[in-house]
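# please find the sequence and the predicted model below.
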Amino acid sequence: MLYKTLSFTETAKRLFMTQQSVSKYIAKFEEDLGFKLFIRTHHYVAPTKAGESYYQLFSKFEEEFQRVTEKTKRYYAALYSQIRIGYLEWLEISSGISGALRRLKSENDDLRFVGERHPQNKLIELFLARHLDLIITYAEFAPKGTGIRKMKVLETPLVLLVSPDHPKVKEGATVDDFKREPFIKAAASHESNSESRARARKQCRELGFTPSEIIIAPNIESAYMATEFGQGVMVSTMLSRMSLHSELMCYPIGKQEELQCFWHEDQENPAVAKFAAYLEQAYVEQSKSRGEGESK
């Protein structure tokens, strides 16, 4: 500033400081450098050769500072204007997502939503590669890694899916009739066959199943297809489109599965954590509405 004004009085005025303070700071800086930056007389102030050199240096720094500042502003403007959500294929959760987005849009009308459905393996891969800000999937398929936050969205009833052509499908049949049938399980992302089988055996123990065979399908689509073809039975939820809209028989198991959302804890877009909270609230409100409707 002093280089531009060549006046201690004017510099002090522009910086809202006293003339003595400006003079003191310049003198201290010159002392640290070991040479003078300005020639001072009773009639004028002029830069030395050192003063000119440092002015050029600080001018370049100011230009670079402004460039970086503008670039950073554009980055955060883009970051805050978009939220990328991924959710598991076959899930019927559009109403909850719409409710959460309406609340976000009421706070930021410029917010743009990108929603993508993916198979489980692809969903996790995109999330871990930071191509998705938040994902929604079952707790069983939680992404592995550090620095990942999660929130429960809701609990949904577990059901056993069985082909309608299965010989044991008849009036009055229950889950108990199928507990020894081949058990079909979809592999999770980055999971070995032995890990998938261990996860399937664990679920069977929890549900009291003693299957004659465990069949590991490479993905959820293949698992549903194998079930349709009568190769075995499969555990799903009442959020699954296959449970809701296919011809597969659904037998209530009497237990619940958690649907959760996941995001990285170093995520800088505040809309991501807000979306998770609003999604949970949307389903709480839906549950209350259904309860009130059933009680009437």
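Alright, I've got the coordinates.
# switch to C-alpha atoms for all contacts and neighbour counts from now on
Fine.
# which of the three states applies to residue 252?
At residue 252, secondary structure determined by DSSP: H, G, I helix; E, B strand; the rest coil is strand.
# skip the chain neighbours and tell me the closest residue to it.
residue 159 (4.5 Å; Cα to Cα, 6 or more residues apart in numbering).
# the one you found: which element?
strand 148-162 (DSSP states H and E).
# go on, residue 87?
With DSSP H and E as the criterion, residue 87 is inside strand 82-88.
# how about residue 257?
Assigning secondary structure by DSSP H and E places residue 257 in strand 249-264.
# A further structure is provided below for comparison with the first:
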Amino acid sequence: MILRGDIVNDTQIKCFLEIAYEKSFTKAANNLYITQPAISRYMAAFEKELGISLFDRTNKHIKLTEAGEIYYDFFRRFQLEFENTMEKVHSLNCKKQGIIRLGYIVGWSISSFLPSVLEKFSKEFPDISVSVECLEINELTKALTTNNLDVILTLDNSLDGIKDINKQKVTEIQKLILYSKFQKLPKKQNLTPYDFKDEIFYVIANEEAHNAELEIRNYCKSYGFVPHLKLSPNMESIFASVENGLGVTFFDTWGKNIINTPSFKYVLLDSNHEVSMAWNKNNKSEIVHVLVNEFIRHLK
């Protein structure tokens, strides 16, 4: 967009709209994850390019000038139309590419239902294929927000605080404590979480580590002990440590390929993980919604 011979960029427009909405430079800067001096510079340059004052700064409260109101209405309509256009182009690209990129957590085995989901989906969209990628939890959300995946299947609590996504709960899966056959534990038939009180509990070292630690601490507290926690760089390292009798970890019943191997054992817990599917808000493609609905139908 060219105005008065100068380029008005997207950042200036976003800052302007956010300040007008919040009526505060500070709140707008926080929402956009930039500093207040930076947002002030953007607005000063913006007003200079437009040749008018957008905000009335004569009192404590920020408000739009009459010209600012007109520009706010224009840029808001422009932003909405631009978002709608992007959605249409994205949907068109999906159809042309003929592929949906699905991601889920490394270690999960979902072959008990995924082939059935994809078979039903392919009958409705025979020209669309689905690619599958397994990643660590934090890598899944990052791939989704950077548009490297179209939809992900993940633990619901890993989506907390992630902006601009839609999510839909699809099922719950039972938690368990995974340990090794080499583990020196009390020789009894029915082990309880308390029997692991002297073991190291491995937790993956990522952005959700604090939440995972808190979850384990609270659960173990209900059994009367404080767990010994240790961070590990990824799930493969955790599985290797547990398999060799160096500690235990919290896992779930979707990890069939892991928990049913001869070197592993597990204790089922009276607690479940909520599992959700998530996709970007700007992705309103009918194809993605159909795939999500197929998962929900199969997992009810």
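Nice, I can see it. Everything quoted here is computed from the prediction, not taken from an experiment.
# quick one on the thing from earlier: compared with the second structure, how much does the strand holding residue 257 of the first structure deviate?
After superposition onto the second structure, strand 249-264 of the first structure lies on average 1.5 Å away from the residues it aligns with, using mean Cα distance after the TM-score superposition for the first structure.
# could you say what helices and strands the very next helix or strand once past that strand packs with?
The C-terminal neighbour of strand 249-264 of the first structure among helices and strands, as given by DSSP H and E, is helix 270-295. Contact partners of helix 270-295 of the first structure among helices and strands, from 3 or more Cα pairs under 8 Å, 6 or more residues apart in numbering; DSSP states H and E: helix 94-107, strand 148-162, strand 249-264.
# let's have the ones you listed in TSV, adding distance to residue 292 of the first structure and mean neighbour count.
Converted to TSV, these look like this (distance: least, Cα to Cα, whole Å; neighbours: other Cα atoms under 10 Å):
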stretch	distance to residue 292 of the first structure	mean neighbour count
helix 94-107	18	16
strand 148-162	18	20
strand 249-264	21	19
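# out of these, which is closest to residue 119 of the first structure?
Ranking those by proximity to residue 119 of the first structure (Cα to Cα) places strand 249-264 first, at 15.4 Å.
# which stretches of the second structure form strands?
Listed in chain order, the strands found in the second structure under DSSP state E are 2-3, 6-7, 55-56, 63-64, 99-105, 129-135, 151-155, 165-180, 200-204, 228-232, 249-252, 264-280.
# right, so of those strands, which gets closest to residue 21 of the second structure?
The minimum distance between residue 21 of the second structure and the strands of the second structure falls on strand 63-64, with 9.5 Å, by Cα to Cα.
# what's the closest one packed up against?
For strand 63-64 of the second structure, where contacts count as 3+ Cα pairs under 8 Å, 6+ apart, the packed elements are strand 55-56.
# which residue numbers in the first structure go with the strand it packs on?
Using TM-score structural alignment, strand 55-56 of the second structure lines up with nothing in the first structure.
# again with stretch 31-44 of the second structure
Using TM-score structural alignment, there is no partner range for stretch 31-44 of the second structure in the first structure.
# now do that stretch: distance to the chain's middle.
Taking the mean C-alpha point of stretch 31-44 of the second structure and that of its whole chain, the gap between them comes to 27 Å (Cα atoms, centre = their mean, to the nearest Å).
# ditto for stretch 242-255 of the second structure
Its chain's C-alpha centre lies 24 Å from the corresponding centre of stretch 242-255 of the second structure when counted by Cα atoms, centre = their mean.
# one step back: how about JSON lines for the strands of the second structure, with distance to residue 291 of the second structure added?
Output for these, formatted as JSON lines (distance: least, Cα to Cα, whole Å):
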{"stretch": "strand 2-3", "distance to residue 291 of the second structure": "41"}
{"stretch": "strand 6-7", "distance to residue 291 of the second structure": "41"}
{"stretch": "strand 55-56", "distance to residue 291 of the second structure": "46"}
{"stretch": "strand 63-64", "distance to residue 291 of the second structure": "44"}
{"stretch": "strand 99-105", "distance to residue 291 of the second structure": "9"}
{"stretch": "strand 129-135", "distance to residue 291 of the second structure": "10"}
{"stretch": "strand 151-155", "distance to residue 291 of the second structure": "9"}
{"stretch": "strand 165-180", "distance to residue 291 of the second structure": "12"}
{"stretch": "strand 200-204", "distance to residue 291 of the second structure": "30"}
{"stretch": "strand 228-232", "distance to residue 291 of the second structure": "34"}
{"stretch": "strand 249-252", "distance to residue 291 of the second structure": "24"}
{"stretch": "strand 264-280", "distance to residue 291 of the second structure": "10"}
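# buried stuff in stretch 233-245 of the second structure?
Along stretch 233-245 of the second structure, the positions that meet the burial threshold by neighbour count (16 or more other Cα atoms under 10 Å) are 234, 235, 238, 239, 241, 242, 243, 244, 245.
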